[in-house]
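A.B. asks: Here's a sequence, model it:
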Amino acid sequence: MEILRFTTAGSVDDGKSTLIGRLLYDSKSIFEDQIAAVKASSERKGLANIDLSLLTDGLKAEREQGITIDVAYRYFTTPKRKFIIADTPGHIQYTRNMVTGASTANLALILVDARNGVVEQTCRHSYIASLLEIPHLVVCINKMDLVDYSEEVFNRISEQFNEFASKLVVNDIRYIPISALHGDNVVDRSKNMDWYQGGTLLNTLETIHIGSDENHIDARFPVQTIIRPHSDEHHDYRGYAGRVAGGIFRPGDKVVVLPSGLSSTIRSIDTFTGSINEAFPPMSVSMTLEDDIDISRGDMIVKENNQPQMEQDIDIMICWLNARGPQPGAKYTIRHTSRETRAVIKDVVYKMDINTLQRVENDAELKMNDIARVRLRTMQRLIFDSYRRNRNTGSLVLIDENTNETVAAGMIV
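C.D. replies: Purely as a prediction, here's the structure:
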């Protein structure tokens, strides 16, 4: 069954957590003891209705303040699909949490308060979704019950967002008028908005096409480990295990191992249940080759006629995640696919003002939540594609060698 990963984004108090709670509640994806606990908590707060946001806001500080601080992951299944939800915070100081939560998403739910329209934080989160190359945006215009379910308000906000989205790199944008509090157009179709002829939110999530979101053209297989069973049954077995990061591999394909450049042919592609005829993202498999080649963790198996870039000097867009900015000449551990090496930040090309989408040049000081384009110099050559071409081989993280903290997440330009 297909898995759809999606994230929520939008301004503070637009109703992101309430929407996820409503989606789980109406699709009957919550255990009875969870519902009982949330009802009891809502009664203690003196609320007339059940506070569905409590289903995702689990931290004590979140419940006290009524805001989302950390990324909350929730899982549910319908007969058509499995879902992984990342409920991310809306406050500007938690931009880094939004970036980490959205980094693996196929789809982003952008919530807009029908009373306020498109605001600064809506633009910020939409830009981050675009930067992270999330292929699908679903703009949920929430709290329609507070504007008398007005079609005119819905159309005005849709046009407002469309005007802003023309600056973004997003191919698929859809608009749904909803009321998360009352459940209009979340799981069940709203009787209050007969003028809306599109699908409900759950119907959209179940039917949106994500099969072509992965790169099935550029064959990339970062090796994670070598499998040598040393058993009587598999005495001479040498398999190269990992997760397919792009393209389609089949037995008989001519391949090249990077960075060595040695070539061979795929003998078999194996899984826990047996051999298969083809492997594609995001399958985890083990490959055997016709020739005995020295291959280790961090190497990449690619097709002979389609190879990635190999460079030591690379430009990346980063989100700085750490409270302390980069120190001059500091060395960082860089993790990219299954490869690990060291790197230094040579130059901060520009910072991005994500409220205005303007570049800020001549400002090399990076602070937490800043998004910037920087130039790295790595100790060993990285084997990569641009992030726009392949999110798996185009993403990396920087780790402080002294504290072992992840200080930045990067997208290779």
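A.B. asks: okay, CA-based contacts and neighbour counts for the rest of this
C.D. replies: Fine.
A.B. asks: State the distance from I383 to E64.
C.D. replies: According to Cα to Cα, to the nearest Å, I383 and E64 sit 46 Å apart.
A.B. asks: To compare against the first, here's the next sequence to fold:
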Amino acid sequence: MAGDGKYGILHVPDFGDGMSSYLRVGATPDDDNTWRDETDGNRITTTRGDKIEVIGGTYTMKVLGRRAFKATTEVEEGRIKEGGITFQGRSDIEFVKGARGQRKIRETTVKGEVHSTYHGDSFEYHYGPKLVSRTGHEDTPTPIEDYPSVMTENPTMIARTWAKSISSYTGSAKLPVPSIKEETWAETMESKTHVKTMTDETTVKGPSKETMKAGSITSTTTVEQTLSDTTKAGTIRNKTTADKIISETRADTEDEKYGDADSYTQGNSKTVVDGIETTINLGVVNEVVLGAMIEATLGGEATLSIGATVDATLGLEASISVTATLEASVGPRLSMGPAREKVSLDRSKAAPVRTNISAVHLIV
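C.D. replies: This next block holds a predicted model:
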């Protein structure tokens, strides 16, 4: 001990230049530190019982670790700031002003590569005016091999989940989310779902709009048993614009319509029935042809009319039957017109027979 007792110095042998280890208690005229403990070599501290350190000012610890990276811990006014190789920067805890003017703690952490493993239950609760999550950035160059001087790169994300059950809820009936927006930009997107049973329900109280734009669309649905599709709406409007529509159905078809039906075709229309076609009209049939009408029957034709039949043709009507034709009419039949020509072949004559009917004939 030396001086008036304000400080004490414990000297140890000097093992080399700049390697003086000592323990000093008390301040010196050129140093305001009242306690200095400096060791130029290794140091081991053993505490066999409890240890309590009370620090009234700022606490700072720096660990060099024989490497270029420096780890530091600084505690000031209850705030902790850390920096090191695992943080690639610092971890700051500081007081900030909240949304309602209250004083709260904010932690800012920058880390390097981190591997975390949890055993047991894990709970996360978030409260506050904002929760922001971001991975990568659109202005970050990638791949990193082309930009070796850039310290950041956009990652490759892989997520795998195995669980007994998964439940996800967004909002509730009591407190729904005011607005949800989802936006995805990708060059290639693939989605697969394998389940035993599946229920999908969507309820929209207001208008619903769905738009898809693609170069080509291929949709395949395979159902082993029954495919049931039910649509209920006040008015259904379908509009399709295409250069050509090809529709193919391989199944027995039943089509039921309740209500008035109106069909308009601009262009040629052709219907080919390879089999027996049966048409039953319970009511009045109105057929109006504005233009030429050509009917060709290759085979037997039987027409049965029970009731009045009215045919109105404005233009040329040509009917060709290369077979026997049977017409049965139970009821009056009215034919009106200035002239009607009938062409047939006579057995005894090779010239056709022409008959002009210029009046009104009533055939019963």
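A.B. asks: Mind checking the TM-score on these two?
C.D. replies: Scored against TM-score structural alignment, normalised by the length of the second structure, the superposed chains reach a TM-score of 0.17; 104 aligned residues with a Cα RMSD of 6.8 Å.
A.B. asks: the more surrounded of I383 and E64 of the first structure?
C.D. replies: When I383 of the first structure and E64 are compared for neighbours, I383 comes out ahead with 23 against 10, by other Cα atoms under 10 Å.
A.B. asks: how close does that one get to T406 of the first structure?
C.D. replies: Counting by Cα to Cα - I383 of the first structure and T406 of the first structure are separated by 21 Å.
A.B. asks: How about I314 of the first structure?
C.D. replies: Taken as Cα to Cα, the span from I314 of the first structure to T406 of the first structure is 19 Å.
A.B. asks: Same question for N162 of the first structure.
C.D. replies: Distance of N162 of the first structure to T406 of the first structure, given as Cα to Cα: 35 Å.
A.B. asks: cool, R373 of the first structure as well?
C.D. replies: Counting by Cα to Cα, the gap from R373 of the first structure to T406 of the first structure is 18 Å.
A.B. asks: Show me which of those two is the more surrounded one.
C.D. replies: R373 (21 against 18).
A.B. asks: How about the more buried one: what's its closest non-neighbour residue?
C.D. replies: Among residues not flanking R373 of the first structure along the chain, M317 sits closest, at 4.4 Å (Cα to Cα, 6 or more residues apart in numbering).
A.B. asks: next helix or strand past the helix or strand hosting the one you found?
C.D. replies: Counting by DSSP states H and E, the element that carries M317 of the first structure is strand 309-320. Toward the C-terminus, strand 309-320 of the first structure is succeeded by strand 331-336 as the next helix or strand (DSSP H and E).
A.B. asks: which secondary structure elements does that next one contact?
C.D. replies: When contacts are defined as 3 or more Cα pairs under 8 Å, 6 or more residues apart in numbering; DSSP states H and E, strand 331-336 of the first structure packs onto strand 339-353, strand 395-400.
A.B. asks: let's see 10 Å
C.D. replies: Other helices and strands packing on strand 331-336 of the first structure, by 3 or more Cα pairs under 10 Å, 6 or more residues apart in numbering; DSSP states H and E, are strand 339-353, strand 371-384, strand 395-400, strand 406-412.
A.B. asks: I'd like those strands laid out as JSON lines, including distance to V256 of the first structure.
C.D. replies: As requested, these are exported to JSON lines (distance: least, Cα to Cα, whole Å):
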{"stretch": "strand 339-353", "distance to V256 of the first structure": "17"}
{"stretch": "strand 371-384", "distance to V256 of the first structure": "12"}
{"stretch": "strand 395-400", "distance to V256 of the first structure": "22"}
{"stretch": "strand 406-412", "distance to V256 of the first structure": "23"}
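A.B. asks: isn't V75 of the second structure right up against E82?
C.D. replies: Yes: assessed by Cα atoms under 10 Å, V75 of the second structure is found in contact with E82 at 8.8 Å.
A.B. asks: Between the two, point out the one with more neighbours.
C.D. replies: E82 (20 against 17).
A.B. asks: what's whatever helix or strand that one lives in packed up against?
C.D. replies: Counting by DSSP H and E, the element that carries E82 of the second structure is strand 79-84. Judged by 3+ Cα pairs under 10 Å, 6+ apart, the packing partners of strand 79-84 of the second structure are strand 59-63, strand 71-76, strand 89-97, strand 103-109.
A.B. asks: Next, format those as CSV and append distance to E38 of the second structure.
C.D. replies: Output for those, formatted as CSV (distance: least, Cα to Cα, whole Å):
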stretch, distance to E38 of the second structure
strand 59-63, 13
strand 71-76, 18
strand 89-97, 26
strand 103-109, 31
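A.B. asks: on that earlier part again, what angle separates the strand holding E82 of the second structure from strand 59-63?
C.D. replies: Inter-element angle recorded for strand 79-84 of the second structure and strand 59-63: 10 degrees (by axes from the mean of the first three to the mean of the last three Cα atoms, to 10 degrees).
A.B. asks: list the buried ones in strand 79-84 of the second structure?
C.D. replies: Across strand 79-84 of the second structure, burial judged by 16 or more other Cα atoms under 10 Å covers 80-84.
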